[in-house]
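Chemist: sequence unavailable; structure follows:
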């Protein structure tokens, strides 16, 4: 619910700043590490937008898988080899390249 609240806060600000009459659809990119259950997020969104310019908007969620890279050998891997050690060299200098996203991908709006 806190993620939905943060999203709605941003959307309300955008609606006010741009003078849109309503938001028709919202597409989000959500990383796997956010542990979002799409159906639960959609339900929370639907309940939270009642009485706002987002009421009736369709929420689409694009799931972004986890991906890592090794600073030592340059290897890349994903969820299938989930771990914080490089599967190629065993190195511990690992970066998460993706998986924590919570990004607005696109909006469809109705202008005034």
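Modeler: Cool, the structure landed. Not measured: the values here are computed from a predicted model. Numbering: from 1, shown residues only.
Chemist: when you work out contacts or count neighbours from here on, use the C-alpha atoms and nothing else.
Modeler: Will do.
Chemist: buried residues in whatever helix or strand residue 9 lives in, which are they?
Modeler: Counting by DSSP states H and E, the element that carries residue 9 is helix 2-18. Within helix 2-18, the residues scored as buried using 16 or more other C-alpha atoms under 10 Å are 4, 7-8, 11-12, 15.
Chemist: A further structure is provided below for comparison with the first:
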């Protein structure tokens, strides 16, 4: 269950932000999670809620925004996503591709109380 280690890192970052900015509480956390992270949202939410119970983050809501995979081709500039998932460009057949998004695990925004 790698979600628990992810939650630990998220909580550490949130507590650091809370201390540095002297917020009295964090009400909600908007987290962007790429689909290639292989995270199960309800398990991540459960682990988060269980881990914050007796901390300064108690009561904070975790909002998870999924980020689909998207690729781009260096040869033709074509872009494609999960519907055409693959490492060959569906536009030109090129092999020189980059994953543009899909591996994110970012705190996108917070609702805090000062």
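Modeler: Yes, it's here. None of these values were measured; they are calculated from a predicted model.
Chemist: need the TM-score between these chains.
Modeler: Between these two chains, after superposing, the TM-score reads 0.96 (TM-score structural alignment, normalised by the length of the first structure); 111 aligned residues with a C-alpha RMSD of 0.8 Å.
Chemist: re earlier: how about the buried residues of helix 2-18 of the first structure in JSON lines, adding distance to residue 103 of the first structure?
Modeler: Conversion of the buried residues of helix 2-18 of the first structure to JSON lines gives the following (distance: C-alpha to C-alpha, whole Å):
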{"residue": "4", "distance to residue 103 of the first structure": "12"}
{"residue": "7", "distance to residue 103 of the first structure": "9"}
{"residue": "8", "distance to residue 103 of the first structure": "13"}
{"residue": "11", "distance to residue 103 of the first structure": "12"}
{"residue": "12", "distance to residue 103 of the first structure": "16"}
{"residue": "15", "distance to residue 103 of the first structure": "17"}
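Chemist: equivalent range in the second structure for the longest strand seen in the first structure?
Modeler: The longest strand of the first structure (DSSP state E) is strand 20-31. The aligned range for strand 20-31 of the first structure in the second structure is 23-34, by TM-score structural alignment.
Chemist: which positions within that stretch qualify as buried?
Modeler: For stretch 23-34 of the second structure, a neighbour-count test (16+ other C-alpha under 10 Å) marks 25-26, 28-34 as buried.
Chemist: now do the strands in the second structure.
Modeler: Going by DSSP E, the second structure shows strands at 25-34, 61-67, 70-73, 79-81, 97-101, 105-113.
Chemist: and the aligned residue in the second structure for residue 98 of the first structure, how far from residue 48 of the second structure?
Modeler: For residue 98 of the first structure, the aligned position in the second structure is residue 101, judged by TM-score structural alignment. Using C-alpha to C-alpha, to the nearest Å, residue 101 of the second structure is found at 24 Å from residue 48 of the second structure.
Chemist: more neighbours: which of those two?
Modeler: Using other C-alpha atoms under 10 Å, the more surrounded residue of residue 101 of the second structure and residue 48 is residue 48, with 23 against 17.
Chemist: can you tell me the closest non-neighbouring residue to residue 84 of the second structure?
Modeler: In space, and not counting its chain neighbours, residue 84 of the second structure is closest to residue 90: 7.4 Å by C-alpha to C-alpha, 6 or more residues apart in numbering.
Chemist: what's the match for the one you found in the first structure?
Modeler: Checking TM-score structural alignment: residue 90 of the second structure goes with residue 87.
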